[in-house]
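1. Provided below are the primary sequence and the corresponding predicted coordinates.
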Amino acid sequence: MSQHDQRRHDDPASDPASDPASDPLSDPASPAARAAAVDDELARLYPDAGCALVHDGPFQLLVATVLSAQTTDARVNTVTPELFERYPDPAALAAARREDLEAILRPLGFQRAKAGHLLGIGAGLLERHDGVVPDSREELVRLPGVGRKTANVVLGNAFGQPAITVDTHVGRLARRLGWTSAKDPLRVERDIAALWEPHRWTDGCHRLIEHGRALCTARSPRCQDCALAAGLCPRVGV
């Protein structure tokens, strides 16, 4: 062995096992690749992840998403069958009696505010959109009770437009994965968008939500059972 080869042999930097670039977590040049790998692994774990709100079409999804504020999707699904049977379209919803809406929505809490939102949504869709749910964020957020998160749910799941929905699970996992340090949902959305290609946005968020419910919980996350712990998750703040 030549002296040059001996120096290479003795130099830890020449050993691939000691090369920081071989560790995906220590390679600052490929955060997008690691974020894609996370989504690929979650797609394997949760192949059926999707919108948990039971709906048929954009109108029902819009209404159900507005109702999901401050409650669970599962609870929303218990009241929407009666709601949509009685008020199947924007015209029927706009003509509803507030007290009847409040009675249906009472199990969700905040029924007075939510009934007001639904009445306003029905009227807004009739007055500005001929009873059709718009497929633009700008128009959706003009409707009562509709913010960016709700608009993104509708755009991504009803219209097939790439959209990132930042709920409590998505925000928490994005921070633990080191994708963002922000707590503001819009900043979190932008940080995720900088890492994921658009085709991952909608379903990728569903997968993050599933993982947040199953393992990466707010308290006592089950890192020992998590497939991401083996090289993909730095466990920031855990």
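-> Nice, thanks for sending it over. Numbers count the residues shown, from 1 in each chain.

2. hey, let's count contacts and neighbours off CA atoms from now on
-> OK.

3. tell me which strands and helices the helix or strand harbouring residue 173 is in contact with?
-> Taking DSSP states H and E as the definition, one finds residue 173 inside helix 168-176. Secondary-structure packing of helix 168-176 (3 or more Cα pairs under 8 Å, 6 or more residues apart in numbering; DSSP states H and E): helix 185-195, helix 201-214.

4. Can you give the distance from it to the centre of its chain?
-> 9 Å (Cα atoms, centre = their mean, to the nearest Å).

5. Select the longest helix from this structure.
-> Counting residues, the longest helix found in the chain (DSSP state H) is helix 111-129.

6. Tell me which other helices or strands the helix or strand following it touches.
-> Heading C-terminal from helix 111-129, the first helix or strand you meet, by DSSP H and E, is helix 137-140. Contacts defined by 3+ Cα pairs under 8 Å, 6+ apart place helix 137-140 against helix 148-158.

7. mind running it again at 10 Å?
-> Using 3 or more Cα pairs under 10 Å, 6 or more residues apart in numbering; DSSP states H and E, the elements in contact with helix 137-140 are helix 111-129, helix 148-158.

8. quick revisit: which positions within the helix holding residue 173 qualify as buried?
-> 169-176 (16 or more other Cα atoms under 10 Å).

9. Go ahead and confirm residue 106 touches residue 79.
-> Yes: checked against Cα atoms under 10 Å, the pair residue 106 and residue 79 is within contact range at 9.1 Å.

10. So for those two, which residue has more residues nearby?
-> Neighbours were counted for residue 106 and for residue 79 using other Cα atoms under 10 Å; residue 79 has more, 17 against 14.

11. what about versus this one:
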Amino acid sequence: MAKVVKPAKPLPAKKAVSPAAAKGIRARQIAASEPVATKKAVGRTKKPLAPERIAAIIDALAKTYPDAVCALHHSNAWELTVATILSAQCTDARVNMVTPALFHAYPTPKAMAHATPEELQPILSSLSFFRMKAKSLVGAAKVVTEEFGGQIPQTMDEMLRIPGAARKTSNVVLGSWYGIASGVVVDTHVLRLSRRLELTLNDDPVKVERDLMQIIPQTEWINFSHRLIHHGRQICEARKPKCVDCSLETVCNSSDKTWSTH
């Protein structure tokens, strides 16, 4: 018995496409075929460490933040040391909420040296890693009292002997209180902005500090840190930088810019 073959259904007629629509379709086809790198070019500065560019960055920050200072509340070198130790992975605003009660209860290194970490913990409980920080503060108080006569030292080597006082804390205290330019403060803001501005390719704070010390004049180390930190807080945020309001926009070619004039 012969097999009955059904006739194929006719293909539906193609809809007419307007010239404007056809142009849009073609544009999307071309865009889809382009390599990813050509869709969004990553801007790079030809000579990011050129002296004139570094000078322009320093000058722009100085004009934008002429009065920038350390945001941690303190009245002496010991209080600044304590506040900076507490500021690790925590905002300055949060630290400033905690330190008044802490300094009222333990106003001197000697007073805190006689305390236990457990006694400090309730005061510090709203801070990140408060148990570890309580331990560091008691240890710092003992070293400052027993080895430095209750006074915060004025050299980097001595500062680094204080528990909890790494290079960041040491640079903050030496620079902000004593006016000693021993290095560049590298916190999360300085680290982020230094990479965005192509001042370093490193992501380790110690290496970033070393790189900055090589290109920033020593006379600018203290102010440069303060100003870059303020800029990071107010304008150059981590997730969505406010490039339209940025005084460094004309010298910045970061790939995550949200607005650009060049």
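-> Great, that's in hand. Computed from a predicted model, the values in this text were never measured in an experiment.

12. Show me the one of the helices and strands packed on helix 168-176 of the first structure that comes nearest residue 158 of the first structure.
-> helix 201-214 (10.8 Å; Cα to Cα).

13. how close does that closest one sit to the second structure?
-> Here the mean offset of helix 201-214 of the first structure against the second structure after fitting is 1.0 Å, by mean Cα distance after the TM-score superposition for the first structure.

14. Tell me the residues of the second structure aligned with that helix.
-> Counting by TM-score structural alignment, helix 201-214 of the first structure falls onto residues 221-234 of the second structure.

15. Same check on stretch 101-108 of the first structure?
-> Against the second structure, stretch 101-108 of the first structure falls on residues 120-127 (TM-score structural alignment).

16. And stretch 174-192 of the first structure, by the same measure?
-> Using TM-score structural alignment, stretch 174-192 of the first structure pairs with 194-212 in the second structure.

17. Any idea how far apart the tips of the matching stretch sit?
-> 8 Å (Cα to Cα, to the nearest Å).

18. How far off centre is that stretch?
-> 11 Å.

19. And stretch 136-154 of the first structure, by the same measure?
-> For stretch 136-154 of the first structure, the distance to the chain centre is 15 Å (Cα atoms, centre = their mean).

20. for stretch 120-134 of the first structure, same thing?
-> 26 Å.

21. what does that stretch contact?
-> By Cα atoms under 10 Å, 6 or more residues apart in numbering, the surrounding residues in contact with stretch 120-134 of the first structure are 57-60, 62-63, 66, 87, 89-96, 114-115, 117-118, 139-140, 142-146, 151, 154-155, 158-159.

22. Those residues, buried ones only, as a PyMOL selection?
-> Buried members of the contacts of stretch 120-134 of the first structure, defined by 16+ other Cα under 10 Å, are picked up in PyMOL with:
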select buried, resi 58+59+60+62+63+66+87+89+90+91+93+94+96+114+115+117+118+140+143+144+145+146+151+154+155+158
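
23. thinking residue 248 of the second structure is in contact with residue 55, fair?
-> No: counting by Cα under 10 Å, residue 55 is not a contact partner of residue 248 of the second structure; they are 11.7 Å apart.

24. Residues in contact with both of those two, list them for me.
-> By Cα under 10 Å, 6+ apart, the residues touching both residue 248 of the second structure and residue 55 are residue 61.

25. who's more crowded, these two?
-> Legend: neighbour count by other Cα under 10 Å for residue 248 of the second structure and residue 55, higher for residue 248 (19 against 15).

26. Spatially, which residue comes closest to residue 52 of the first structure, not counting chain neighbours?
-> residue 73 (6.2 Å; Cα to Cα, 6 or more residues apart in numbering).

27. close enough to count as contact, the one you found and residue 51?
-> Yes: here residue 73 of the first structure reaches residue 51: they are 9.2 Å apart, a contact under Cα under 10 Å.

28. Overlap in contacts, these two.
-> With Cα under 10 Å, 6+ apart as the test, residue 73 of the first structure and residue 51 reach no residue in common.

29. which one in the second structure is aligned with residue 130 of the first structure?
-> So, by TM-score structural alignment, residue 130 of the first structure is matched to residue 149.

30. which residues does residue 3 of the first structure contact?
-> Counted by Cα under 10 Å, 6+ apart, residue 3 of the first structure has contacts residue 9.

31. hmm, I was thinking of residue 175 of the second structure
-> 70, 154, 169, 181-185, 221-223, 225-226.

32. So what does it match up with in the first structure?
-> By TM-score structural alignment, residue 175 of the second structure lines up with residue 156.

33. and that match, how far is that from residue 225 of the first structure?
-> 30 Å.

34. What of residue 150 of the first structure?
-> 32 Å.

35. okay, those two: which has more neighbours?
-> residue 150 (24 against 10).

36. I'd assumed residue 140 was in contact with that one.
-> Yes: here residue 150 of the first structure reaches residue 140: they are 8.5 Å apart, a contact under Cα under 10 Å.

37. Give the residues shared as contacts by these two.
-> With Cα under 10 Å, 6+ apart as the test, residue 150 of the first structure and residue 140 both reach residue 62.

38. returning to that earlier point: buried stuff in the longest helix of the first structure?
-> Quick answer for helix 111-129 of the first structure (16+ other Cα under 10 Å): 111, 114-115, 117-126.

39. how about residue 55 of the second structure, what's its match in the first structure?
-> Per TM-score structural alignment, residue 55 of the second structure is aligned with residue 36.

40. swap in residue 74 of the second structure?
-> That one, residue 74 of the second structure, aligns with residue 55 by TM-score structural alignment.

41. Next, count neighbours for its match.
-> Neighbour count of residue 55 of the first structure, defined by other Cα under 10 Å: 19.

42. And for it, nearest residue in space, chain neighbours not counted?
-> That would be residue 61: by Cα to Cα, 6+ apart, it lies 5.4 Å from residue 55 of the first structure.

43. which residues in the second structure does stretch 78-92 of the first structure align to?
-> Using TM-score structural alignment, stretch 78-92 of the first structure corresponds to residues 97-111 of the second structure.

44. Show residues contacting the matching stretch.
-> 72-74, 78-80, 82-83, 86, 112-115, 120, 122-127, 137-146, 149-152.

45. Let me see the residues that make contact with stretch 31-38 of the second structure.
-> 25-26, 39.
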